[in-house]
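Novice: Could you look at this predicted model? Sequence included:
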Amino acid sequence: MVERVDAVLDRGEAPHLHGLVVLRGGQVMLERYGAGEDHALNVPLGHVTFDRDTLHDLRSVSKSVVGLVYGIALAEGLVPEPGEPLVRQFPEYGVTGRDHLTVEHALTMTLGIEWDEQLPYTDPANSEVAMELAPDRHRYVLERPVVEEAGKRWHYCGGAAALIGEIITRGAGRSLAEYAAVRLFEPLGVTAYDWSMGDDGVTRAASGLRLRPVDLAAVGQLVLDGGRGIVPGAWIADMLRPRVVLEGGGWYGYQWYLSGDGRAEGIGNGGQRLVVVPSEGLVVAVTAGEYDRGLGSSQAVLDAVLSEGGEGDAAR
């Protein structure tokens, strides 16, 4: 594994790689860092030389962390079961005609509403950016036009994660960031983190979390270990159960991508990846800087880590 990854880096096949951490059996088997232009959401950070202590945007891997936090809050009786009505959690908006929507539709991104995140995240026409610019992000999501039957088709929607984050906030009586810090990060031993807020003071559930790659890997190890009492094991199993088929192959659970070999993954813009492979006891955390340009660098190193024979290589 080490030789394959280093060969990829030496050949320049992952030019935008910022960080890579591989765990097997909970132990660090490989750790690499790079350098390059970086951003915190859309704020340029200039040229950054990354190391173990550098926080990095997770972008939409934040959503997968929100999925974990929801399970913690559910066990504490702070949030509704997934089958409960969604709009009922936001009575002040007086939204009508949406009684069919459940919390699970948000968890699985099957709300059936009009939503487009295909445009760059610097474009105000991008639905997530438009949500950030709206006077009330949650009203914006709930009032989007219905375009198809809920629960039938997965359609990428950062607004779904925003609603989940707000349900946690309301139930916990503190911000999503504060609740996650106390109930997830601190018990996990993660002391360096940042979860940005919008101009409205609301935690950006869909994309605002920043962690060190080694701590992102620790989150993956927590999933691999079945929650370790921090997240209920039953919720981990529910969260990673295939719920809806993805058009490009695989499935989606509760804010996690799933594949037929039991692999679970969080994916974020620019090449942010968290991959959990139970069959091999493997966790891979990747950060990169290809924002709005694809996943090339992260995929190159993941292919090197996960190619056949990786287990034997890593054991040497």
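Specialist: Cool, got the structure.

Novice: can we go C-alpha only for contacts and neighbour counts from here?
Specialist: Noted.

Novice: show me the contacts for the most centrally placed residue in the chain.
Specialist: In the chain, the centroid-proximal residue (CA atoms, centre = their mean) is residue 61; its distance is 2.1 Å. Residues in contact with residue 61 (CA atoms under 8 Å, 6 or more residues apart in numbering) are 207, 266-268, 272-274.

Novice: want to throw those into a markdown table with distance to residue 300, secondary structure and neighbour count?
Specialist: What follows is the contacts of residue 61, written out as a markdown table (distance: CA to CA, whole Å; DSSP: H, G, I helix; E, B strand; the rest coil; neighbours: other CA atoms under 10 Å):
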| residue | distance to residue 300 | secondary structure | neighbour count |
| --- | --- | --- | --- |
| 207 | 23 | coil | 23 |
| 266 | 17 | strand | 23 |
| 267 | 15 | strand | 22 |
| 268 | 16 | strand | 25 |
| 272 | 13 | strand | 30 |
| 273 | 12 | strand | 28 |
| 274 | 14 | strand | 25 |
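
Novice: Structure two is appended below for comparative analysis:
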Amino acid sequence: MQFSASAISSLLDHLEERGIECHSLMVVHRGRIIAEGWWAPYSADQPHLLYSLTKSFMSVAVGIAVNDGLLRLDDRVVDILPDHVPDDASEQARALTVQHLLTMTTGHAEDTLGDAWALEPTDLVRGFLRMPVTAASGSHHTYDNSSTFVLARMVERVTGTPLPTLLDERLFAPLGITDIEWDRVGDGAVYGFHGLHLTTESVAAFGELMLRGGAWQGRPILSQDWMAEATRKQVDSRHYSPGAPGVDFHAGYGYQIWSSTYGFHGNGAFGQQCIVVPDQELVVVLTAAHSEVRHAQDVLDAVRCFVVPGVGGARDDDQDAALARRVSELSLPMVEGTLGGASSAICATLDASPSGSALAEGTPVVVEQRAHGWIIRLGLDIEIAVGFDSWRESRPLGRPVVSSGAWQRDTFVADLHLVTSPHRVRLTVRKSTAHLVWVTVPLTTSDLTLHLKSPLMTRPDMA
């Protein structure tokens, strides 16, 4: 079946009109890549933080344990993790099951993550079981990160295997996925509800697996029954951001996977989306840095309005060539300005008073000009190359940073893209004062130093 290139061009136009900062796009129809592109400095070989799209992979981990006969939907948290049960756990908390956690129908009024971790800073499962339950379990859906964290610990307990190892052996290796990274909590455990980094192609392969009912190239990875249950509407849903509009976040929730008006989808903060349209055998993957909650629905609307109608559309050689050129030239804007001509290093001190500051007050900042760019030093440990009218990559503490900069009159400006995530920081230096501010503030920690290390190890306030 043919596919219209103009449909993809219309999608790109729509994303630009909405002001959505995209990092990658892949459209797959009947297992064939129709279009793919990366906005420089993002690239095909670089894993990208998925945030809560990680939850959909957690659904597969639970399915593996269920298919192996090690876990049942009616198994209770307190029976699988008895060493995490507080003495004051309510009867409702003691009755919570795998089914409740998968569908986020635990009876809590709102996301429990922040309060549960505040109650028990070293044991989120215990903190979760101490949280007050305000409605009958199974009665309504409330998006809740703690639920998925508890599921991860249950799967690890019954399988006797760390979650990354289990998914490596049973999911990623069969799909040929090797570039995998996990962010972790302080004791080394993975979050489960967020923190997985994968390439765009790997996410598309996962979408194909869901589309094919748990089979990959004809080989079953997961039972067809489980995948059918995981991807269908199990309960009525409420938006992950309470009160936000969005028809495809109110169309139902399966097992850690959202239903939509035309299929199902996995979703992560700032625009990490895997959209599956079963009727058209279509998978669309987008990684991005949304600045507004509404943009997630904007993307889903655009896929419905532009991409789906492209299935079966007439091919046009000129349109195909134009689209190929366009996707090969995708790029985020570089910092505009001049190279300047400073003959000596510029030394400044960080003013951390702006909201979203990425390092501590008083951090020394040094800018030294080099051929075709600069070297900047942040404190004692971070040294980053910055290109002029070009991108330059550094790995100051392990993870890559790709940067561009310029002088704008008397102010030096640089954008530092943390290309394994949706995030970037902007550095401005004027005279002896510097500011280093997140353009989109990460949900885990604002400390840039931690984001430059692999793996990121922190305890989030939310995700």
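Specialist: Done, it's in. Since the model is a prediction, treat every value here as computed from it, not as a measurement.

Novice: quick one: TM-score?
Specialist: For this chain pair, the superposition-based TM-score is 0.84 by TM-score structural alignment, normalised by the length of structure 1; 290 aligned residues with a CA RMSD of 2.3 Å.

Novice: now the helices for the stretch 101-250 of structure 1?
Specialist: Using DSSP state H, counting those that start in this stretch, the helices found in the stretch 101-250 of structure 1 span residues 103-107, 127-133, 137-142, 158-172, 176-180, 186-188, 213-224, 233-239.

Novice: Of all these, which one comes closest to residue 72 of structure 1?
Specialist: Among the helices of the stretch 101-250 of structure 1, the nearest to residue 72 of structure 1 by CA to CA is helix 233-239 (8.3 Å).

Novice: residues in structure 2 aligned with that closest one?
Specialist: Aligned by TM-score structural alignment, helix 233-239 of structure 1 falls on residues 224-230 of structure 2.

Novice: coming back round to it: closest one to residue 196 of structure 1 among the helices of the stretch 101-250 of structure 1?
Specialist: Here helix 176-180 is closest among those (CA to CA), at 8.3 Å.

Novice: what's the mean gap between that closest one and the aligned bit of structure 2?
Specialist: Aligned to structure 2 and superposed, helix 176-180 of structure 1 gives a mean residue distance of 1.0 Å (mean CA distance after the TM-score superposition for structure 1).

Novice: quick one: contacts of that helix?
Specialist: For helix 176-180 of structure 1, contacts defined as CA under 8 Å, 6+ apart pick out 69, 165-166, 168-169, 172, 195, 203, 205.

Novice: Taking these, please make a ChimeraX selection of just the buried ones.
Specialist: To isolate the buried ones among those in ChimeraX, judged by 16 or more other CA atoms under 10 Å, type:
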select :69,165,166,168,169,172,195,203,205
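
Novice: Residue 75 of structure 1: which of the contacts of helix 176-180 of structure 1 is nearest?
Specialist: Once CA to CA is applied, the member of the contacts of helix 176-180 of structure 1 that ends up nearest residue 75 of structure 1 is residue 69, at 10.1 Å.

Novice: how about the helix or strand containing that closest one: buried residues?
Specialist: Secondary structure assignment for residue 69 of structure 1, by DSSP states H and E: helix 61-75. Across helix 61-75 of structure 1, burial judged by 16+ other CA under 10 Å covers 61-74.

Novice: Return the mean post-superposition distance for that helix against structure 2.
Specialist: Counting by mean CA distance after the TM-score superposition for structure 1, helix 61-75 of structure 1 comes out at 1.0 Å.

Novice: Just tell me the aligned range of that helix in structure 2.
Specialist: Using TM-score structural alignment, helix 61-75 of structure 1 pairs with 53-67 in structure 2.

Novice: Next, report how far that stretch is displaced from the centre of its chain.
Specialist: Distance of stretch 53-67 of structure 2 from the chain centroid (CA atoms, centre = their mean, to the nearest Å) equals 16 Å.

Novice: coming back round to it: of the contacts of helix 176-180 of structure 1, which pair is most distant in space?
Specialist: Maximum pairwise distance among these (CA to CA): 16.7 Å, between 172 and 195.

Novice: Okay, residue 171 of structure 2 and residue 180 of structure 2: tell me how far apart.
Specialist: Distance of residue 171 of structure 2 to residue 180 of structure 2, computed by CA to CA, to the nearest Å: 12 Å.

Novice: if you count what's nearby, which of the two comes out ahead?
Specialist: Legend: neighbour count by other CA atoms under 10 Å for residue 171 of structure 2 and residue 180, higher for residue 171 (23 against 16).

Novice: Next, find the distance separating the nearest residue in space to the more buried one that is not next to it in sequence from residue 364 of structure 2.
Specialist: Once flanking residues are discounted, residue 171 of structure 2 sits nearest to residue 221: 6.9 Å by CA to CA, 6 or more residues apart in numbering. Noted for residue 221 of structure 2: a distance of 52 Å to residue 364 of structure 2, by CA to CA.
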